[in-house]
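In: what's the 3D shape of this:
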Amino acid sequence: MVDVILGLQWGDEGKGKIVDYFASQYDVIARFQGGPNAGHTLYVGDKKIVLHQIPSGVFHEQTVNLIGNGVVLDPVTLRKEADKVAAFGIDLKKNLFISERTHLILPTHRALDKAAELSKGESKIGSTLKGIGPAYMDKTGRNGLRVGDLLHKSFTTQYIKLRLKHQKLLDNYNFTEEISEWEEEFFEAIEFLKSLNIVNGEYFINDKISAGKKVLAEGAQGSMLDIDFGTFPFVTSSNTISAGVCNGLGVAPQKIKEVIGVSKAYCTRVGGGPFPTELEDETGEKLRKVGNEFGATTGRPRRCGWMDLVALKYACMLNGVTQIVMTKADVLDAFEELNVCTAYEIAGRETKEIPFQMTHAAIAPKYQSFKGWNCDSSSIKNAANLPAEMKAYIQFINGALGAEVKYISNGPGRDQLIKI
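Out: Model (predicted):
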């Protein structure tokens, strides 16, 4: 069977640590979508490492890690990341496998991403400029190059053909930046990629399942960034919800068992797009400072706000969430009063549904207030010792969502996770 861990907000929920925590219970960890725009932060001992492409189970020797066909892969990012992982004594040639159907991010994809974002002016969507969008566009446009193509003698010819097509688009943007250095780095990284385990991903994963192995599918970004169900057009280019596991790995829906949703005890968002509970005041700044809310990939300050139960319940519904991990609960230690959004007011009407186009709706969040716990929760090891106010906060959330918080993360460390 396949269990899934994914984000329930706009990404940055702390999924990396959670996958790392659960990884020892699984035989296979598989990334099913996204690209190097996702940054999953882990701590190995007291050392911090951010993984962008490699699955978060890589530091568990007995665990096999698969990059699935739903991912778009930047060979340059992968090589740099592999060097960082190798410094911890990890041999990727033993425990990392890559689906041959995984699409490649080319240097010209990065250039197109940058050119398109710059052309939008005030309408920027907050792209990380990693080439993810253009790579997925080539995938759906049936032009893309895949990892398996690297092993064919026609790869260079295919690459030149696609590069010429991209260059015409770049000329339309008047993009003059030199990318030859990017290409040199790309082709060096391609040779490294060819030295890794390239497999027929869908057979690989299904053979593991048939053999009784436990598989954990790891999602990137968050449910509210899903290309279909997120806050369009301020979304990513892939399906970030649990349905994406099926086409991102090649597994049947009935193989999915547990869906573990990860949510912060509050909300954050990087880049543009609607954010109904955003706090553009001292409270928002305090959340950012205490929570160290800066993007793992971009370093950009994250927008911060109170928990949004309308959006969270929507995400739980779409994903079929069976249990929730609430991260960064310790950040709320510093607040005397907490607010939770329970409904939206739009055009004078109250609703608990996400509107079709959030960017066109003037949304006023309706809040319920809670007393903060005002104590250091980061050293608590078991649920019985949680402050009464935190228990009340969680109990209210459980009642509103219909899916229960089963774990509380109260710090960045591996051991700072409390089972409720």
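
In: please count neighbours and contacts with C-alpha atoms only from this point.
Out: Fine.

In: helices or strands next to the strand or helix carrying residue 109 in the packing?
Out: Using DSSP states H and E, residue 109 falls within helix 107-119. With contacts taken as 3 or more Cα pairs under 8 Å, 6 or more residues apart in numbering; DSSP states H and E, helix 107-119 sits against helix 132-140, helix 155-172, helix 180-194.

In: highest average neighbour count across these?
Out: helix 132-140 (a mean of 21; mean count of other Cα atoms under 10 Å).

In: so which elements touch it?
Out: Checking 3+ Cα pairs under 8 Å, 6+ apart, helix 132-140 ends up next to strand 72-73, strand 103-104, helix 107-119.

In: the structure of the following sequence is requested for comparison with the preceding one:
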Amino acid sequence: MAQNSVKNSAKNVVVIGTQWGDEGKGKIVDWLTDHAQGVVRFQGGHNAGHTLVVGQGDAQRVYKLNLVPSGIVRAGVNCYIGNGVVLDAGHLIGEIAALEKDGLEVKSRLKVSPGCPLILSHHVALDTAREAKRAIKIGTTGKGIGPTYEDKVARRALRVYDLFYPERFAEKLKEVMDYHNFVLTNYLGSKAVDFNQQYDASMAHAIALKPMIADISAELYAANARG
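Out: Take a look at the predicted model:
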């Protein structure tokens, strides 16, 4: 199919990698965003990364992204993080700050699903402790991606919307942290993670994230209806 027909004839385009990562998905998405109204990140976490080089000569800028969809470097393109993404809130906030320091307007164009499972300190601790214990390493990035998806499947994950109900968040966090701390200390021979430190950080993250929280399904349905 000709390049222009891909860009101009399809109302919605999905880019899926089939080679276990590093297939160049980010470059394809960046190419497609010339003609896109919005870009959606629908799964994965901040273990992924892609570098975008925009412009030429003195106007050339380099952007390094992990969580924020690559459409953010294109003016007028809205970006969405769907509930299939496992979210390290602190990393996202830092990435947004770095992009805005480079002159991009991010917060008004980025929407985050309240259903995203949160990557928390015990997930990172589990990831690194398991890798250290293995005789044969699997090469994990140690960023807590796998353990967070485990909690999602096991129906014990804390999600973005939990951040806005502090008492409930504290109860759920203590329950799941006690569970994982038992594994960390008794099986993996590692240190327990601190409840208060994670709780305080999460409450700060809630304040920063709140303006960007949106029903992504409704946003995409409305955008699709507008054509």
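
In: superposing both, give me the TM-score.
Out: Here the superposed chains carry a TM-score of 0.84, computed using TM-score structural alignment, normalised by the length of the second structure; 210 aligned residues with a Cα RMSD of 2.1 Å.

In: pick the most deeply packed of the helices and strands packed on helix 132-140 of the first structure.
Out: Buried most deeply of these, by mean count of other Cα under 10 Å, is strand 72-73, with a mean of 28.

In: which residues are contacting that strand?
Out: 33, 34, 35, 36, 53, 102, 103, 104, 105, 132, 135, 136 (Cα atoms under 8 Å, 6 or more residues apart in numbering).

In: check contacts around the aligned partner of the fourth one in the second structure.
Out: Read it as residue 36 of the first structure. Per TM-score structural alignment, the equivalent position to residue 36 of the first structure in the second structure is residue 46. Contacts for residue 46 of the second structure (Cα under 8 Å, 6+ apart) come out as 66, 67, 87, 88, 91, 143.

In: residue 47 of the second structure now?
Out: Counted by Cα under 8 Å, 6+ apart, residue 47 of the second structure has contacts 66, 141, 143, 145.

In: now distance to residue 27 of the second structure too, for the contacts of residue 46 of the second structure, in TSV please.
Out: Shown next, in TSV, are the contacts of residue 46 of the second structure (distance: Cα to Cα, whole Å):
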residue	distance to residue 27 of the second structure
66	14
67	15
87	22
88	23
91	22
143	24
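
In: closest to residue 78 of the second structure among the residues you listed?
Out: Nearest to residue 78 of the second structure among the contacts of residue 46 of the second structure: residue 67, at 14.2 Å, using Cα to Cα.

In: mind checking the SS state of the equivalent of that closest one over in the first structure?
Out: Aligned by TM-score structural alignment, residue 67 of the second structure pairs with residue 53 of the first structure. Under DSSP: H, G, I helix; E, B strand; the rest coil, residue 53 of the first structure falls in the coil class.

In: now the nearest residue to residue 53 of the first structure once chain neighbours are set aside, what's its secondary structure?
Out: Closest residue to residue 53 of the first structure apart from its sequence neighbours, by Cα to Cα, 6 or more residues apart in numbering: residue 36 at 5.6 Å. Three-state call for residue 36 of the first structure (three-state DSSP): coil.

In: residue 95 of the second structure contacts residue 65, doesn't it?
Out: Yes - with contact defined as Cα atoms under 8 Å, residue 95 of the second structure and residue 65 form a contacting pair (7.4 Å).

In: would you map the helices across the stretch 1-150 of the first structure?
Out: Per DSSP state H, counting those that start in this stretch, the stretch 1-150 of the first structure carries helices over the ranges 15-23, 75-86, 92-95, 107-119, 132-140.

In: next, count neighbours for residue 22 of the first structure.
Out: 14 (other Cα atoms under 10 Å).

In: sorry, back to before: so which of residue 95 and residue 65 of the second structure has more stuff around it?
Out: Under the criterion of other Cα under 10 Å, the comparison of residue 95 of the second structure against residue 65 puts residue 65 first, with 21 against 18.

In: give me the distance between the nearest residue to residue 48 of the first structure once chain neighbours are set aside and residue 50 of the first structure.
Out: Residue nearest to residue 48 of the first structure in three dimensions, not counting chain neighbours: residue 42, with 5.8 Å by Cα to Cα, 6+ apart. From residue 42 of the first structure across to residue 50 of the first structure, the span is 6 Å (Cα to Cα, to the nearest Å).

In: looking at these two, which is more packed in?
Out: residue 42 (25 against 19).
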